[in-house]
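# Here is the input, now give the coordinates:
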Amino acid sequence: MDAAEPAELCFPQLFNSSCRKPPAPPSTATAVLVHVLLSFASVLTAVLNMLVIISISHFRQLHTSTNLLLLSLAVSDFLVGLLLMPVEILSSDTCWLLGDATCALYYIVGFIITSSSVGSVVLISIDRYLAVCDPLHYPNRVTLNRTKVCICLCWVCSSIYNATLILRNFLRQSDSHGACRGECVVILSNATVTVDFVVNFSAPITVIIILYLRVFAVAVSQARAVRSHVAAHQRSLAVKKSELKAAKTLGVVVVVFLICLCPYYAPTFMGQGVEESPSTSPFVLWLAYLNSCLNPLIYTMFYPWFRKSIKVIVTLQILKPNSYHAKIM
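You can find the predicted model right below:
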């Protein structure tokens, strides 16, 4: 039995510090089907969000403030499908062979993507709030340049936050917890978990809910006004129908976002760290990841311009000269 034990280690030459290899997954039809589905979800997430990125970036008619925010969200969702999902699939069945530095980098990139995604959803909520609740001043307040600055600040602040708080905590505590070689885990202090919960979840979610409750109230009020046949001069001050439709569509994105992300942060309510909590099952983690695949599917259902742009891209009409002037909306 002792002679066979080194074969169960990730690094047999490091007997005292090596982790044991994870148990081999059962070679059943169910296990194979799960791996195929997860791999398909990863590819689908990357491809669909790449289509969103190409559509908004290429077609000039789609260069609006709201679509730039969707572009920022699509970039983070694309990185989830391209980086986080494949690594999660591979690391679930094998030892981590890329070293501690790469492990730390993987977690930092993951946190940056998550934070930027949350920030993009907050910006989308603010955009819809201003468009619906203050339509007269919206064109002057929300410009393309200001939107670009906000998006850049979102990504920069997310990077700085994770690099200074989470990475420093990871490097300081990795050796003190006796971690073995061959696994990639992050151990966060209670203070770090609390700060992360407030910054990445409770505070943004509170802002999103408050803003969308206000948007919903304005939409209901306008619907009642239309039914009561308001005067013509009052109709001129009403919110554009297209703005309300966009608010409803993006409201679906926000609701799906909350449904997918809430279970991931649920252990924090019980005083446990998200990553080190035994209740954070693979299902909960993949539910948070699958939100990145659902967003472009929502665009497909509710945005005719996205369906039309996909057709132009797939049929290679996008390669024609001056295709960026095509009428998509």
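# CA only for contacts and neighbour counts going forward, please
Noted.
# now the helices for the stretch 201-329 of the chain?
203-227, 232-235, 241-269, 282-302, 304-314 (DSSP state H, counting those that start in this stretch).
# Quick one: closest of the ones you listed to Ala191.
Taking CA to CA, helix 241-269 is the member of those nearest to Ala191, at 11.6 Å.
# Please generate a structure for the following sequence too, so the two can be compared:
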Amino acid sequence: MEALREADLCFPQLLNVSCLKPLQHHAENLSIYIVLSCISFITVTLNLIVIISISHFRQLQTPTNLFLLSLAVSDFLVGLLLMPIQILLTGGCWVLGSFMCGLFQFSSFMITSASVGTMVLISADRYLAICDPLHYPTKVTLKRVKICVCLCWACAVIYNGIIMKDFLKNPDIYNSCYGECVLLIDSLAGYFDIILTFLGPVTVIIVLYLRVFVVAVSQARAMRSHIAAVSVQGSLRITAKKSERKAATALGVVVVVFVVCFCPYFYPYFAGEELLSNDKILLIAIWIFLFNSCVNPIIYAFFYPWFRKSAQLIVTLHILQPQSCDANIL
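Reported below is the predicted structural model:
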């Protein structure tokens, strides 16, 4: 009986203070580990291609693509850091120690906040490009985009450092036994966090894209009605508008998928204690949100020919050739 009891503990050597292991089915767990590990690998690989593509090829270094680069960095960190640790957590025991517990929780919140902020920036970028195209090149410059992206990440670090300051000082403060990595936020800070990182950004994103959709539809109708009377210069303007609308469509899909994957992550907090205390539902919601980081580059591959072309050049190592950064990708 004593041997059986020790086998059920996360840390058998700490008999009186160790957490109990959850009941596990090893064959089922093995298949889950394999599937989740494949998702993590694909996420890291595809987002690394996006990062290398935009960073290496000068032709791709546009304001809009810099926002995509920021999103790809957060998705890359999800696949490299968060997914592998979440895979370990499917075993039910935290075995990485207090420091890694604090780092993991802080990284999870920080990367999530940076992703949400980047999505808001992407929506604002498409809003300006479609609704105010004449002033877009002067309002949205590379320098301003870089500043916005840096501020987004800096705010994510500072904000989460403030709301998690007590936890970061003592990552074991909320653990009831050894083998846990628990983070609790007081109700007031929790409500503020939900408004700031979920309700507020999602509302802004939806409003901006509804406006983009209405303007894009009206532009398409206007161009169809005047297509026979345009000059060559007008044709060029139409081509430019089509390009902007295509980019808006692609990024709109990215934003919609993000919101769809993001909502289950916060749904248990609105549904009450029953769902909030259900470990399986929380785990499924977390993995739906994490899976979004794998989906984004797949969307790029479907909508953007430059992604497929640059991926081919990267995989075949053509980027190692001199002056490859000036290659014609578009």
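# Fetch the TM-score of the aligned pair.
Once superposed, chain against chain, the TM-score is 0.92 (TM-score structural alignment, normalised by the length of the first structure); 326 aligned residues with a CA RMSD of 2.4 Å.
# returning to that earlier point: out of the helices of the stretch 201-329 of the first structure, which is the most enclosed?
Most buried of the helices of the stretch 201-329 of the first structure by mean neighbour count (mean count of other CA atoms under 10 Å) is helix 282-302; its value is a mean of 19.
# What lines up with Cys152 of the second structure in the first structure?
For Cys152 of the second structure, the aligned position in the first structure is Cys154, judged by TM-score structural alignment.
# Count the neighbours of that match for me.
Cys154 of the first structure has 20 neighbours, counted by other CA atoms under 10 Å.
# show me what contacts it?
116, 119-120 (CA atoms under 8 Å, 6 or more residues apart in numbering).
# just to revisit the earlier point, would you reformat the helices of the stretch 201-329 of the first structure as a markdown table and include distance to Cys10 of the first structure?
A markdown table is the format used below for the helices of the stretch 201-329 of the first structure (distance: least, CA to CA, whole Å):
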| stretch | distance to Cys10 of the first structure |
| --- | --- |
| helix 203-227 | 40 |
| helix 232-235 | 70 |
| helix 241-269 | 29 |
| helix 282-302 | 22 |
| helix 304-314 | 44 |
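# Could you give the number of residues near the alignment partner in the second structure of Leu84 of the first structure?
Here Leu84 of the first structure is matched to Leu82 in the second structure, going by TM-score structural alignment. As a burial measure, Leu82 of the second structure scores 19 neighbours (other CA under 10 Å).
# Am I right that Leu82 of the second structure is in contact with Phe106?
No - look at Leu82 of the second structure against Phe106 with CA atoms under 8 Å: they stay out of range, at 10.7 Å.
# Tell me the spacing between the closest residue to Ala238 of the first structure other than its chain neighbours and Pro204 of the first structure.
Nearest non-adjacent residue to Ala238 of the first structure, counting by CA to CA, 6 or more residues apart in numbering: Gln222, 7.2 Å away. Computed as CA to CA, to the nearest Å, the Gln222 of the first structure to Pro204 of the first structure distance reads 27 Å.
# What distance do you get for the closest residue to Ile328 of the first structure other than its chain neighbours to Lys240 of the first structure?
Spatial nearest neighbour of Ile328 of the first structure, excluding adjacent residues (CA to CA, 6+ apart): Trp305 at 5.3 Å. Distance from Trp305 of the first structure to Lys240 of the first structure, counting by CA to CA: 18 Å.
# Buried subset of the contacts of Cys154 of the first structure as a ChimeraX selection?
Selecting only the buried entries of the contacts of Cys154 of the first structure in ChimeraX, with 16 or more other CA atoms under 10 Å as the criterion:
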select :116,119,120
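# In the second structure, what sits opposite the residue nearest to Ala238 of the first structure in the alignment?
The equivalent of Gln222 of the first structure in the second structure is Gln219 (alignment by TM-score structural alignment).
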